[in-house]
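In: Here is a sequence together with a model predicted from it:
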Amino acid sequence: MVRGLESIDRVGVVGAGTMGSGIAQVAATSGYDVTMRDIEREFVERGFDSIDDSLDRLVGKEALSESEADAARERIDGTTDLDDLADCDIVVEAAVEEMEIKRDIFADLDDVTDDDVALATNTSTLSVTTIASATERPGNVVGIHFMNPVPIMEGVEVVVGEKTSEDAVALAHAFSESLDKTTWEADDKPGFVSNRILMPWINEGIRAYDEGVATKEDIDRGMKLGTNVPMGPLELADHIGLDVCLHATETLHEELGDRYKPAYLLKRKVEAGDLGKKTGTGFYEYD
């Protein structure tokens, strides 16, 4: 059995990076109290800085009032101690995309939190079933995959593991919708819906550029105008992070075969440390 939405007051978030801080922010702006945890205080403080910057931008766009932004800030606590998540009613893990790290976190969360608390993972490609097997309550483990940037993107992918209960799935949808998100549901297969389709699209855009099909600008312009997407594949890869794209594509390649083989230029860019917007250089230059 898992707690229902009406019983959720405090949300735990494991990870204070781009995704974790974004999840903490949207939960707080939706009225939940939040405990955001990372392994070092420096990372927690960076998460708070990201939240402050994001809230300030939303206030500047008149999407939030100053008082609403201040109230959201007041609702978020930061910690480096996983035990501080003991009183949370749902926990969303947003740590790095490494299976053993996630399994270790879930095993610890299994010990720390009450048995009826849902444990969600924000993984974009890894098996929810494998993550859940690190716990004694796999029925309460579900994928809640937010899109980046979390405060802006409307969609959330709910991923159903082999032993995920119907109650946990229903809670994942209801909780996400309470954050003003729209959900879709996917079985626990590599890449789910979003990255199974998105990553080969990005990968092929990189190949097309590397093979001289068109300039990077024309590849992106062609895809934006031809398919009505807000960003072309190369620009989007820069915004996601080329290292993140490579890791996701490698996972899909391992699971699904050569049709997902990472483009050579993607690997070369990552090896050179040009990871996109976050490093200032990817396929494009950023200030």
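Out: Everything's here; your move. Residues are numbered from 1 along each chain as shown.
In: going forward, measure contacts between C-alpha atoms and count neighbours the same way
Out: Fine.
In: Could you give the secondary structure assignment for residue 11?
Out: When classified by DSSP: H, G, I helix; E, B strand; the rest coil, residue 11 comes out as strand.
In: Next up, a structure to set beside the first:
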Amino acid sequence: MTPEAQRIAVVGGGTMGAGIAYVFAMAGFETTLVEPDAGRAEEARATMQGAATAAIQRSKVEAEVANAWLSAITILPAAADLPETLDLVIETVPEQRALKDRVLAEIATRRPRLIATNTSALSVDDLSGAVGDPAAFLGMHFFNPVWSLKLVEIVRGAATSDAALAQAEAFTAAIGKVSAVVADAPGFATSRLDLILAIEAMRMVEDGVASPADIDRAVTTAYRHPMGPLRLSDVVGLDVRLDIATHLDKALGPRFAPPQLLKDMVSRGDLGRKSGRGFYDWAAEAADKA
């Protein structure tokens, strides 16, 4: 695959969407990001610039090259504005079934060669009804921060063709990542493993076993995880954690039931890094670094 000959788009300019657009652009793909909210679009641009600046400082890429690739990213307000017959369009909107169905249907009208969803928990087969041609549809589940974590979990639906699967694996390799192909089962592989650890850590906080920092320190030190489950939950977004836990509780049973602590935190707006407070005080950390 020659990136320069491939045109891709990402629909949804949140944390994951910005990260996915960034890695494709930095791999040389002609990249478009769709985000209807002007403020969030600016945040996405700033996020990508911040990642590029860090890469430049670590000598991962030359400044002139990075800035040229980033400046070439097009940001559009709607999927309906995308050009037709793109090579790949990835949907990255929040984990809400009705929203994803609507956005995927809009993407399908642009007739891309391959459509992927970045869902971390919803059924690819259920979502395939929105795209028209389920043979050219699958899951491409990225991980945050996208520019650092190497895995892309490729979720094959019942109707996903061999050709579509091969295309997804080729795109994954072209951006320097490793693919793991899994069946369309609730939570796939990674979300089930990740969430069960995060939920148990939250229950430990709820039960007064240890502080979030001590729980995370235990996991990162003993098991060499790069980030503890509670800090990672803050980065992912506690509202996202709650959506996934609620879905898997229904699909797989009460071992995935969201703790009351998580429900309470989301209810009062403590969503993690994006709101400034979650299990950690992100606003204070940012002030300390300033």
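Out: Structure's in. What do you need? Since this is a predicted model, take the numbers as computed values, not measurements.
In: Need the counterpart of residue 142 of the second structure in the first structure.
Out: In the first structure, the residue paired with residue 142 of the second structure is residue 146, using TM-score structural alignment.
In: Quick one: residues contacting its match.
Out: 19, 23, 122, 155, 156, 157 (CA atoms under 8 Å, 6 or more residues apart in numbering).
In: would the fifth one count as being in a strand?
Out: Read it as residue 156 of the first structure. Yes: assessed with three-state DSSP, residue 156 of the first structure lies in a strand.
In: that older thread, need the contacts of residue 146 of the first structure in CSV (columns: distance to residue 130 of the first structure).
Out: Formatted as CSV, the contacts of residue 146 of the first structure follow (distance: CA to CA, whole Å):
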residue, distance to residue 130 of the first structure
19, 21
23, 23
122, 14
155, 24
156, 21
157, 18
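In: For these, pick the one with the most neighbours.
Out: Among those, residue 23 has the most neighbours (other CA atoms under 10 Å), with 31 neighbours.
In: Mind checking what secondary structure that one has?
Out: helix.
In: which one in the second structure is aligned with it?
Out: Mapped onto the second structure by TM-score structural alignment, residue 23 of the first structure lines up with residue 20.
In: Give me the spatial nearest neighbour of its match, chain neighbours excluded.
Out: Of all residues not flanking residue 20 of the second structure in the chain, residue 146 sits nearest, at 6.2 Å (CA to CA, 6 or more residues apart in numbering).
In: Tell me who's in contact with the one you found.
Out: 16, 19, 20, 23.
In: Farthest pair within these?
Out: Spatial extent of those (CA to CA) is set by the pair 16 and 23 at 10.8 Å.
In: From residue 95 of the first structure, how far off is the match of residue 142 of the second structure?
Out: Per CA to CA, to the nearest Å, residue 146 of the first structure is found 13 Å from residue 95 of the first structure.
In: Same question for residue 41 of the first structure.
Out: Separation of residue 41 of the first structure from residue 95 of the first structure (CA to CA) stands at 15 Å.
In: what residue of the second structure takes the place of residue 283 of the first structure?
Out: When the second structure is aligned by TM-score structural alignment, the residue opposite residue 283 of the first structure is residue 279.
In: residue contacts, that match?
Out: Each residue near residue 279 of the second structure by CA under 8 Å, 6+ apart is listed here: 212, 230, 231, 234, 272.
In: Can I have the buried ones of those as a ChimeraX selection?
Out: Here is the ChimeraX selection string for the buried members of these, based on 16 or more other CA atoms under 10 Å:
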select :212,230,231,234,272
